[in-house]
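> no sequence on this one, just coordinates:
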């Protein structure tokens, strides 16, 4: 990456060679496919960049896509040590009547008043889309499904799912239960990267429990070997929905469709999005989190400099052929005064395509710098006074 320079700014390490300006408009790509769906989003998983969107932030009933949040919270609680995979959770009458065999919906066929291992419930939620399993895990974690719904909404807020609101653990219809294609892509990204071990469940094609074998309803697991998740959903109100993810050539995409007309249609429309994304886009990580990119001068500190880097990977997704046209520059605060805490924002990175900023990220201190002694502080106060006068 070649470098743009400007006053009081330091240069980033070169990673790409700047192409001639005449190439900036090359590699024009065709318009994305128009899908037979109410809403859809295609996201690059590594960067979080949305590559294609149509009604991506429209609030719609998510049906059983809701169970992505239910399963996410369950795995989060496992990682926190709040519950264990071998814990036994009781099947309440509410879970049995609302989501069991007699309900007519997706079910794991849990017997009333039985006890089921959390790990089995997790598989039943993800693979079999069991409404009963979803309610049981919610009750086991929070005491009641209503309390679990509160946890779902708190978690959605933390993940930046600004247009989602949950009233139950299953996705059964409710006027105040909604989400968006964009929010579901955000949730899928968290599921994929935060807990790869549990994410592996989403690629399993079937699950046998209590001598009942049920297939995963995600048809793309059979049709496309690069697809490894995530979840289907369907109600009369929501239509047929799907969140899917695939990896090709070290690039992972997340496709979300809401409101298609059939099980076959949701698979076919989602496949169109994935095919388009892999054909016409590419992704690259330019700078990794925690890597030292520069050293910034520090006033009044024990140390004269502090290492600067990024809190998160700086990853870009763009039309194929455009990544080589990017330029990057870094601005550091010239008047950093100790004490400085690790993680304090001390500057900014900007990535541009021509004159347009396409990505920015905060530079942070990679280590703390304590306040210096009295003499150092007095001397730097004098130096800083004159520095301010002439800069």
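Arrived safely. Remember, it's a predicted structure, so these values are computed and weren't measured experimentally. Numbers count the residues shown, from 1 in each chain.

> hey, let's count contacts and neighbours off CA atoms from now on
Will do.

> what are the ranges of the strands in the stretch 101-250 of the chain?
For the stretch 101-250 of the chain, the strands defined by DSSP state E, counting those that start in this stretch occupy 115-117, 206-209, 212-215, 227-235, 239-248.

> and the second one, which residues are buried?
What it means is strand 206-209. 206, 207 (16 or more other CA atoms under 10 Å).

> Please compare the first structure with the one that follows:
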């Protein structure tokens, strides 16, 4: 069970209130402790994130710019999914395969959907070609239809990525084909993966499809976890000589989902084995614990200063879930922090304080506490009386 402590900064006397508040602010603004790193990986870059809470379970060079290879196709998929969701495109819309696209890819040696020159293909088939077959030609067709040229699409993808919370990624094309400055980070890929699943639950099941036939050619999904690991349901592999073998993967077991990004592995075999090993570790050693739901009363009687009510209830602003190792769970501490007494007037929804959750090896998590109702300020005479009572007796007199 969670234990809730309480830490209230008293308003009176003033010099004590300021001193305590300064100590609290310093503690809360100090850099959070690093995530406990209890497992190593052969990957050059890696990150594992809990989908619901966003907690980082492990990371290695997660903010290092890297060649993302075909994992950057996830950005192209996101942008096309968005077109479908807004109704700008329909799944059965047919897009042209230009000679420019065909010549760029036909002898490139990269992965292809094998689109015939001067033909057309539906948006739905092109998406399958990207997600399942990793077709670079399918990406280019989508990019030309989206922005007029692949270069323009790369610029748009970079701009859009910032809106999604990707902080360092730069896109030069739609497929991840090697090109100077086409770079991402493992952390950015984890953010993009979470957004794909959260923003497009109606389209995400496409990622779990294991094969697709187009132009008489059957190709299988290259995600090795789909065939061997319980709970694996998608995202994307990548490989180039510069990047090594990489994988952005999602796995869901019960109510838990994790996002894993690996890059820089030496072979398809090592990629598959390392991904399975790290996934099993993440589900075995870590758990997500729901603490509060939006609206839950956390502080039932926060004292009010010079208000028509003596107390006000403080509730959780949103849902709060924390992810930690099962071992750390026994030492978890949940503390409420607010400045008190709380001066009236107070409006329902006003942010009054916060909940702070700490545990060994976990960065502190915070959530706002809000007032559940209005409290009007006392009239002039009553305020004078109450203030004098506080000064003389140390408590309000009504």
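Looks like it arrived, so ask away. Just so you know, these numbers come straight off a predicted model, no measurement behind them.

> for the strands of the stretch 101-250 of structure 1, which one sits closest to residue 32 of structure 1?
Set against residue 32 of structure 1 and scored by CA to CA, the strands of the stretch 101-250 of structure 1 come closest in strand 239-248, at 17.5 Å.

> can you state the direction angle for that closest one and strand 227-235?
170 degrees (axes from the mean of the first three to the mean of the last three CA atoms, to 10 degrees).

> mean offset of strand 239-248 of structure 1 relative to structure 2 (after superposition)
Compared with structure 2 after the fit, strand 239-248 of structure 1 shows a mean deviation of 1.4 Å (mean CA distance after the TM-score superposition for structure 1).

> other SSEs contacting that strand?
Packing contacts for strand 239-248 of structure 1, counted by 3 or more CA pairs under 8 Å, 6 or more residues apart in numbering; DSSP states H and E, involve helix 181-194, strand 227-235, strand 251-260, helix 263-280.

> Tell me how many other residues crowd residue 160 of structure 2.
15 (other CA atoms under 10 Å).

> What lines up with it in structure 1?
Residue 160 of structure 2 maps onto residue 155 of structure 1 when the alignment is built from TM-score structural alignment.

> Can you tell me, leaving aside adjacent residues, what's nearest to its match?
Nearest-residue entry for residue 155 of structure 1: residue 73, 7.8 Å, with adjacent residues in sequence omitted and distances by CA to CA, 6 or more residues apart in numbering.

> The one you found maps to what in structure 2?
Using TM-score structural alignment, residue 73 of structure 1 pairs with residue 79 in structure 2.

> Next: residue 224 of structure 1.
In structure 2, the residue paired with residue 224 of structure 1 according to TM-score structural alignment is residue 229.

> neighbours around that match, how many?
Residue 229 of structure 2 sits with 16 neighbouring residues when counted by other CA under 10 Å.

> For residue 280 of structure 1, give me its contacts.
Going by CA atoms under 8 Å, 6 or more residues apart in numbering, residue 280 of structure 1 touches 29, 319, 320.

> re the thing from before, can I get the strands of the stretch 101-250 of structure 1 in TSV with distance to residue 364 of structure 1?
Putting the strands of the stretch 101-250 of structure 1 into TSV (distance: least, CA to CA, whole Å) gives the following:
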stretch	distance to residue 364 of structure 1
strand 115-117	43
strand 206-209	45
strand 212-215	47
strand 227-235	34
strand 239-248	31
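
> of all those strands, which lies closest to residue 6 of structure 1?
Distance to residue 6 of structure 1, taken as CA to CA, is lowest for strand 239-248 among these, at 38.5 Å.

> In the closest one, which residues are buried?
Result for strand 239-248 of structure 1 [16+ other CA under 10 Å]: buried residues 239, 240, 241, 242, 243, 244, 245, 246, 247.

> ditto for stretch 130-148 of structure 2
130-144, 146.

> wait, what's in contact with the aligned residue in structure 1 for residue 140 of structure 2?
Mapped onto structure 1 by TM-score structural alignment, residue 140 of structure 2 lines up with residue 135. Contact analysis of residue 135 of structure 1 by CA under 8 Å, 6+ apart lists 95, 99, 145, 169, 170.

> Let's see if you can find the most crowded of those residues.
Result: residue 170 is most packed of the contacts of residue 135 of structure 1 (other CA under 10 Å), 31 neighbours.

> excluding its backbone neighbours, what's nearest it?
Nearest residue to residue 170 of structure 1 in three dimensions, chain neighbours excluded: residue 131, at 5.4 Å (CA to CA, 6+ apart).

> The buried residues of strand 239-248 of structure 1 into JSON lines, with extra columns for distance to residue 332 of structure 1?
Converted to JSON lines, the buried residues of strand 239-248 of structure 1 look like this (distance: CA to CA, whole Å):
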{"residue": "239", "distance to residue 332 of structure 1": "51"}
{"residue": "240", "distance to residue 332 of structure 1": "49"}
{"residue": "241", "distance to residue 332 of structure 1": "46"}
{"residue": "242", "distance to residue 332 of structure 1": "44"}
{"residue": "243", "distance to residue 332 of structure 1": "40"}
{"residue": "244", "distance to residue 332 of structure 1": "40"}
{"residue": "245", "distance to residue 332 of structure 1": "38"}
{"residue": "246", "distance to residue 332 of structure 1": "38"}
{"residue": "247", "distance to residue 332 of structure 1": "36"}
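
> For residue 192 of structure 1, state which of these is nearest.
residue 245 (9.0 Å).

> before we move on, the earlier item: the helices and strands packed on strand 239-248 of structure 1 into CSV, with extra columns for distance to residue 345 of structure 1?
Listed next are those as CSV, based on distance: least, CA to CA, whole Å:
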stretch, distance to residue 345 of structure 1
helix 181-194, 24
strand 227-235, 36
strand 251-260, 30
helix 263-280, 34
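
> need the contact list for the most centrally placed residue in structure 1.
Nearest to the geometric centre of structure 1 sits residue 189, at 2.9 Å (CA atoms, centre = their mean). Applying CA under 8 Å, 6+ apart to residue 189 of structure 1 gives the contacts 45, 48, 254.

> before we move on, back to that, residue 115 of structure 1: which of the helices and strands packed on strand 239-248 of structure 1 is closest?
strand 227-235 (25.3 Å).
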